[in-house]
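In: Sharing a model prediction with you, sequence too.
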Amino acid sequence: MPKNTKTCKDSRDEKVNELLTALKKQQFVFSRSREISDAAVKASYLIANKIGLASKPFSEGEFVKTYMLKAAETVCPEKHQAFANISLTRNTVADRISDLAEDLDSQLKLAIDESTEITDVAQLVIFIRGVDDTLTVTEEFVELVPITDTTTAADIVTVLVGALDRVGVDWSRAVSLATDGAPSMTGRKAGVGTKFREKVQAANGRRDFWTFHCILHQEELCCKSLKMNNVMEVVVRTVNFIQSRGLNHRQFDSLLREKDQTMACHTTPR
């Protein structure tokens, strides 16, 4: 092989090796950047979730980030940029919470109750309770729907189905319904529970679907069955007395705070 041909081949091999090395470095940088970005997004979702659970304003995210960066400067300055990459602006927190809310449509468990306000407008309150693969239970408020006409089982089912369709519920994954003990809710032939079960089972292949009383109504029914009016009347009168006047309420709050402080003193190790 001529010398100049060999030299050209060696030069090409060196160039190829150089390009491969540069490519691997770029791939490593991109891979590392993607890992950092994924971690920052995950942290953003976790913090937004805590803000939502605490019912704090979306702007709290910026407050949290400010002091998170201050802590990073002292504790781990080499990680300062990683913390800075976590987006917690007002709009970002709102988007994160919205995404998390949309993700709660699996393994649904519904709770509904109908009450009437002082203007005589019936309000249907709808909650969704979801259970994930780790058996973690999450409950979210869906909608408060006014019912201006009759409140028959058919009316309530129409409003309920419409509200759940608006949030994109997967009917095949609903497993149970919790209601109060009103006849329109619990009727065997035309109650809300019966009609709702028919709709769900039409979507899930006739799998089992359960209906329950709300726990508060269960307690009320148990009280009536056990004839514990002597206890409940005292409780009701006490609550009404506390809530009847602002002074009573403030004094009751002061009493509770004093009791908490006393208990804290007794339980503090010496």
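Out: That came through, no problem.

In: C-alpha only now, for contacts and for neighbours.
Out: OK.

In: I'd guess Q123 is in a strand, am I close?
Out: Yes. Counting by DSSP: H, G, I helix; E, B strand; the rest coil, Q123 falls inside a strand.

In: Run a quick neighbour tally on it.
Out: 18 (other C-alpha atoms under 10 Å).

In: With the one 5 residues further on instead?
Out: The number of residues packed around I128, counting by other C-alpha under 10 Å, is 23.

In: Check the gap between it and C8 for me.
Out: Separation of I128 from C8 (C-alpha to C-alpha, to the nearest Å): 71 Å.

In: Same check on K56?
Out: Separation of K56 from C8 (C-alpha to C-alpha) stands at 68 Å.

In: Check which helix or strand P57 maps to.
Out: Assessed by DSSP states H and E, P57 sits outside every helix and strand.

In: residues in contact with S176?
Out: When contacts are counted by C-alpha atoms under 8 Å, 6 or more residues apart in numbering, S176 touches 108-110, 209-212.

In: Can you check my assumption that it lies in a strand?
Out: Yes. Using three-state DSSP, the secondary structure at S176 is a strand.

In: which SS state does the nearest residue to L124 once chain neighbours are set aside fall under?
Out: Nearest non-adjacent residue to L124, counting by C-alpha to C-alpha, 6 or more residues apart in numbering: E114, 4.5 Å away. Here E114 is recorded as strand under three-state DSSP.

In: let's bring in a second one:
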Amino acid sequence: MHPKFNESYPPGSEIRKRKIEQLSSSLSGQQRLIHRTTSTAERLTEASFEIAWILARGKKPFSDSEIVKDCFLASAEILFAEFDNKDAIVKQIKGLQLSDSTTMRRIENIGKDVSDQLCADVSAAPCFSIAVDESTDLTDVAQLCVWVRFPKEKSFQEEMLCLLPLVGQTRGEDILNALLAFFDKKNLSWSGLASVCTDGAPSMRGKEKGLVGLMKKREEIPNFISFHCIIHQESLVSKLRNNTFQNVMQTVVRVVNFIISRALNHRQFRQLIEDYDTEYGDLLMHSEVRWLSRGKVLERFLSLLPEICTFLDNKGKREPELEDPCWITQLAFLTDITCHLNTLNLKLQGRDKLPSNMLNAIRAFQNKITALYIPDREFIHFPKLRAVTTNDPSLQQHFSHREFVNVLEELSGEFESRFKDVNEHKEIFNFIENPFHVDVSSLTPTITLLCPTQRAAVESEMVELQTKDNFKLELRSGVGHFWSLVSEEDFPTLKPLVQKVMSFFVSTYTCESTFSTMNTIKRKQRSRLTNEHLECLTRIATTSYKYNMKKVKEMHACFRSSQH
């Protein structure tokens, strides 16, 4: 209290009472103003975080946030022109912190929070599996993509665990060192690892110096099952190594490159097919690394074959094969079979795929080869071949059924020789899909590998589960629903085994799709994007998590404190 307050305002006097009321009212007003100012600042901060999140989810540059603010302001002047509080609205929008550097920090905070949530869930999970693949970005930096799948509550979560730049070489030991460093940095344990899925590169699959081989030698890493990506294997099978059809493909690629790789040729060809009003507006270039490329290139080429021949004649560059009846039937057959293989490939793609369903798709295709394709002399299952021979019956004289049967038999043999690692555990996959129609004794190899000390208990609980008829109806609601009802209290050894198997990746589809996202983010206009920001943006663009507003605001407050 001020020393002269009692003199100026004697205790018990009316003047003192009025002065105290005046001071109290003034204090309340100041407090309301401070609270209102604080609340406004918090709302502006929250709004800027939400805008940053939406931009990152949309794979947009940091600087687009400034455009968003400009759009807000321009729209507000029109939308709220007749509102009494238009000036207040515009003032709020102008207060939004949306510079590119601010948005960058917001996205860094969001990415860290999402990563922390994921690592906490992985640490708490009883088991997890990883899918690992490597690719180079726009600036030729090797990026190691790792996805993780683990049980969470009553379902399974698939998330990008990390996107790690590999400096220098990309040997198995380099990949392992990057993984070990990440796990140490995030305090993650390897003890719950159930399986690892990779592509077929020696740096991944090598028994001695590949990632899988080196991981199996590490003491801190438990026994795990490794898989060669089932889609990569299908893609290898679909290359059709038959010499005749390799020559057909080489001719197609040579002609396509002549037309597309030269700007003048490409423009003139597009004008030609526009004049002819064709089904397709252009050819496609072949890419070995794209799973569906071969079939799409051949389908376009066959559809535009007359126009291609006309164009080459005009250019004085005739290709005799394109007018050879035998070659045309081979092209049509190759187009049909690659289209069938593309259909199979699409069935194998996607997230949250059960291994049993993927194996069933493979087996179904093998059965189609022997039961439908090989005996088909009327081309019912080869629509392109049927179309060209119907339009020009003389082509049938040049059709060699035996030659095509040889190709199909070779293809069937390739399917038989592949997928051994996945087929080795097909019984346990079938058990997961339907536990009531599997002989428990056939599951011994997988049980021994995943639960070496609990085999007797697991097998006993499996038989016990098969006797519960009331559970059978629950399968109609889905495999995930069924196993969510099987409690760990009633099946203490079986439930952990099931969780391990259901966490398996048998394809690296998630990694491949992430590389597509990565290349969209780090494009020519953003080639200077740092590895840290690339990982952060890719994580936000692919995650199913939502950031915690309270935590990111705390990070923001800590950053501001460190600046003062």
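Out: Yep, it's here. Because the structure is predicted, anything quoted here is derived from the model rather than measured.

In: quick one on the thing from earlier: could you tell me which of the contacts of S176 of structure 1 belong to helices?
Out: Here DSSP state H is the test, and the contacts of S176 of structure 1 give no hits in helices at all.

In: Just the buried ones among the residues you listed, please.
Out: Using 16 or more other C-alpha atoms under 10 Å as the burial test, these include 108-110, 209, 211-212 as buried.

In: Closest one of those to W171 of structure 1?
Out: L108 (8.5 Å; C-alpha to C-alpha).

In: I'd guessed the closest one sits against G168; true?
Out: No. Between L108 of structure 1 and G168 there is no contact, the gap being 11.9 Å when judged by C-alpha atoms under 8 Å.

In: Surely the residue nearest to L124 of structure 1 touches V125?
Out: Yes. The pair E114 of structure 1 / V125 is scored as a contact, 6.3 Å apart, by C-alpha under 8 Å.

In: follow-up on the earlier one: so who does the residue nearest to L124 of structure 1 touch?
Out: Counting by C-alpha under 8 Å, 6+ apart, E114 of structure 1 has contacts 122-125.

In: out of those residues, what pair is the most spread apart?
Out: A122 and V125 (9.7 Å).

In: Buried subset of the contacts of E114 of structure 1 as a PyMOL selection?
Out: Filtering the contacts of E114 of structure 1 down to the buried ones (16+ other C-alpha under 10 Å) takes a single PyMOL command:
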select buried, resi 122+123+124+125
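
In: same for the helix or strand that K259 of structure 1 is a member of, what does it pack against?
Out: According to DSSP H and E, K259 of structure 1 maps onto helix 246-267. If contacts are counted by 3 or more C-alpha pairs under 8 Å, 6 or more residues apart in numbering; DSSP states H and E, helix 246-267 of structure 1 sits against helix 229-244.

In: packing partners for the helix it packs on?
Out: helix 246-267.

In: ok, residues contacting the helix it packs on?
Out: So helix 246-267 of structure 1 is contacted by 241-243 (C-alpha under 8 Å, 6+ apart).

In: Turn those into TSV, columns for distance to E78 of structure 1.
Out: Below are these laid out as TSV (distance: C-alpha to C-alpha, whole Å):
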residue	distance to E78 of structure 1
F241	59
I242	55
Q243	55
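
In: the strands in the stretch 201-350 of structure 2, which residues?
Out: For the stretch 201-350 of structure 2, the strands defined by DSSP state E, counting those that start in this stretch occupy 225-228.

In: same thing with structure 2?
Out: 128-136, 142-152, 155-166, 193-198, 225-228 (DSSP state E).

In: Pick the most buried one from these.
Out: Mean neighbour count (mean count of other C-alpha atoms under 10 Å) peaks for strand 193-198 among the strands of structure 2, with a mean of 25.

In: ok now stretch 445-465 of structure 2, how far from the chain's centre?
Out: In this view, stretch 445-465 of structure 2 has its centroid 33 Å away from the chain centroid, taken as C-alpha atoms, centre = their mean, to the nearest Å.

In: how about it, aligned to which bit of structure 1?
Out: Alignment note (TM-score structural alignment): stretch 445-465 of structure 2 is unmatched in structure 1.

In: do stretch 420-429 of structure 2 as well
Out: Using TM-score structural alignment, stretch 420-429 of structure 2 finds no match anywhere in structure 1.

In: for stretch 22-41 of structure 2, same thing?
Out: Using TM-score structural alignment, stretch 22-41 of structure 2 corresponds to residues 18-37 of structure 1.

In: What of stretch 511-524 of structure 2?
Out: The aligned range for stretch 511-524 of structure 2 in structure 1 is empty, by TM-score structural alignment.

In: Just put the contacts of S176 of structure 1 in TSV and tack on distance to S184 of structure 1.
Out: Listed next are these as TSV, based on distance: C-alpha to C-alpha, whole Å:
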residue	distance to S184 of structure 1
L108	22
K109	20
L110	17
F209	18
W210	17
T211	13
F212	14
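
In: Spit out the contact partners of K195 of structure 1.
Out: Contacts of K195 of structure 1 (C-alpha under 8 Å, 6+ apart): V157.

In: ok, now the one 5 residues further on?
Out: With contact set as C-alpha under 8 Å, 6+ apart, V200 of structure 1 has these partners: 171-172, 174, 206, 209.

In: same thing but at 7 Å, please
Out: Contacts for V200 of structure 1 (C-alpha atoms under 7 Å, 6 or more residues apart in numbering) come out as 171-172, 174.

In: now stretch 150-168 of structure 1, how far from the centre of its chain.
Out: 22 Å.

In: again, but for stretch 40-51 of structure 1
Out: Counting by C-alpha atoms, centre = their mean, stretch 40-51 of structure 1 comes out at 13 Å from the chain centroid.

In: Also stretch 170-188 of structure 1?
Out: 21 Å.

In: cool, stretch 45-52 of structure 1 as well?
Out: That offset, for stretch 45-52 of structure 1, works out to 10 Å (C-alpha atoms, centre = their mean).

In: That one vs structure 2, mean deviation?
Out: After superposition onto structure 2, stretch 45-52 of structure 1 sits on average 2.3 Å from its aligned residues (mean C-alpha distance after the TM-score superposition for structure 1).
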